[in-house]
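> Here is the input, now give the coordinates:
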Amino acid sequence: MVAIWRCPVGFPDRIERTVRVNRPVERVWDAVTTAEGLGAWFGDNAEIDLSVGGTAKLTWKSGDAAELRIERIEPRTVFGYTWHIHGLPDHDPRRTYVEFTLTPDGDGTVVTVVETGFAQLEPAEHRGAFDGNTQGWAHELDELAAYLRV
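Down below sits the predicted model:
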């Protein structure tokens, strides 16, 4: 597994991570777009309405929860959603956009995750959200790779 982090100079707005997994695109697509898949690596439980404008709801045993609003679907290629920004009050309408891109690579798949939208935050909000999600994506993509190895 190779991890690549890219961040523009200045006030970073973008988190990007790329991993290669030894599974076909169809298997990876199921891991990122089905309740069974998301509930196995991204949360402890998941529900999803896989349609543009639909939602996915993730819950964890800790009591944490997240709701994703699905914005883009290109079957077996791109899955994009917006979600609440970590550290902001629940009623705050600002969201970031997360996009998974799947690219066939021999007998495996290259998974690229990009999250944008952090530049809309004030410096104090930005630090917590950007740093938290940078660490979060490192952990979550490792979880995805481990789930797909099974």
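
> Every contact and neighbour count from this point should use C-alpha atoms.
Will do.

> residue ranges of the strands in this structure, please?
14-21, 45-48, 55-59, 65-74, 78-84, 95-105, 108-116 (DSSP state E).

> Might one say that Phe42 is in contact with Ala145?
No: assessed by C-alpha atoms under 8 Å, Phe42 is found out of contact with Ala145, at 11.1 Å.

> about what we covered before: output the strands of the chain in CSV; the columns should cover mean neighbour count and distance to Thr34.
Listed next are these as CSV, based on neighbours: other C-alpha atoms under 10 Å; distance: least, C-alpha to C-alpha, whole Å:
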stretch, mean neighbour count, distance to Thr34
strand 14-21, 20, 18
strand 45-48, 19, 7
strand 55-59, 19, 9
strand 65-74, 18, 13
strand 78-84, 20, 11
strand 95-105, 19, 14
strand 108-116, 20, 16
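
> Ok, which of those strands comes nearest Arg149?
strand 14-21 (7.9 Å; C-alpha to C-alpha).

> Another sequence for comparison is provided below:
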Amino acid sequence: MTPTAPETRSVVVEREFAFPPAKLWRALTQPHLMEAWLMKNDFQPVVGHGFKLTGEWGGVLDCEVLAVEPEKILSYSWDFANDDPAYSLKSVVTFTLTPTGSGTHLRMEQAGFRPDQKQALAGAVAGWGEMFGKLEQVLAQGD
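Alright, predicted model coming up:
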């Protein structure tokens, strides 16, 4: 008998941006722009590239680029180790860009929250909402 993996949950945030996919893609993949809306990083949009995201609170996430389809899909692992298992998180963040008549529809999914991580899940919902607000500001400012 094969053990089954525990059920996990996801956070999904979707938003319409009045900017073309190319502009949104730059904000998702250029380190200086990512820092302005997400976190400090040493990101490169290359599958297999390991990078770190450093939060203002001092936490460091170990990440690896999993998929890159320019102006369409960006996916990376998002691993945060903590002494408290309820806060340790191994997840995958995937951005999907879809052109629309007035700009780009952006869908972000962070998958991998265990059932015992309700507080981390709620924090991610709030955090991504805040980050998408910052992303909107970065896009409005230009490159």
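
> Superposed, what's their TM-score?
The TM-score (TM-score structural alignment, normalised by the length of the second structure) is 0.81; 134 aligned residues with a C-alpha RMSD of 2.5 Å.

> Next, format the strands of the first structure as TSV and append distance to Val32 of the first structure.
Output for the strands of the first structure, formatted as TSV (distance: least, C-alpha to C-alpha, whole Å):
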stretch	distance to Val32 of the first structure
strand 14-21	13
strand 45-48	11
strand 55-59	11
strand 65-74	11
strand 78-84	8
strand 95-105	8
strand 108-116	10
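
> Could you say which one of those comes nearest to Trp29 of the first structure?
Nearest of the strands of the first structure (C-alpha to C-alpha): strand 95-105, 7.6 Å.

> counterpart of Gly133 of the second structure in the first structure?
Alignment note (TM-score structural alignment): Gly133 of the second structure maps to Asp142 of the first structure.

> need the contact list for the most centrally placed residue in the first structure.
By C-alpha atoms, centre = their mean, the first structure has its centre lying nearest to Val98, at 5.5 Å. The contact partners of Val98 of the first structure, taken as C-alpha atoms under 8 Å, 6 or more residues apart in numbering, are 80-83, 113-116.

> switch to 6 Å and redo it
Counting by C-alpha atoms under 6 Å, 6 or more residues apart in numbering, Val98 of the first structure makes contact with 80-81, 114-115.

> Tell me the counterpart of it in the second structure.
Val98 of the first structure maps onto Val93 in the second structure, by TM-score structural alignment.

> State the distance from the nearest residue to that match once chain neighbours are set aside to Gln30 of the second structure.
Nearest residue to Val93 of the second structure in three dimensions, chain neighbours excluded: Gln110, at 4.3 Å (C-alpha to C-alpha, 6 or more residues apart in numbering). Using C-alpha to C-alpha, to the nearest Å, we find Gln110 of the second structure at a distance of 20 Å from Gln30 of the second structure.

> What's the biggest helix in the second structure, counting residues?
Across the second structure, the helix with the greatest residue count (assigned by DSSP state H) is helix 118-141.

> got the angle for that one vs strand 89-100?
Here the directions of helix 118-141 of the second structure and strand 89-100 differ by 40 degrees (axes from the mean of the first three to the mean of the last three C-alpha atoms, to 10 degrees).

> So which elements touch helix 118-141 of the second structure?
Where contact means 3 or more C-alpha pairs under 6 Å, 6 or more residues apart in numbering; DSSP states H and E, helix 118-141 of the second structure is packed against helix 31-37.

> residues in the first structure aligned with the helix it packs on?
Mapped onto the first structure using TM-score structural alignment, helix 31-37 of the second structure spans residues 35-41.

> Mean deviation, that stretch versus the second structure?
Following the fit onto the second structure, the mean deviation recorded for stretch 35-41 of the first structure is 1.2 Å by mean C-alpha distance after the TM-score superposition for the first structure.

> any idea how far the residue nearest to Val93 of the second structure is from Leu61 of the second structure?
According to C-alpha to C-alpha, Gln110 of the second structure and Leu61 of the second structure sit 14 Å apart.
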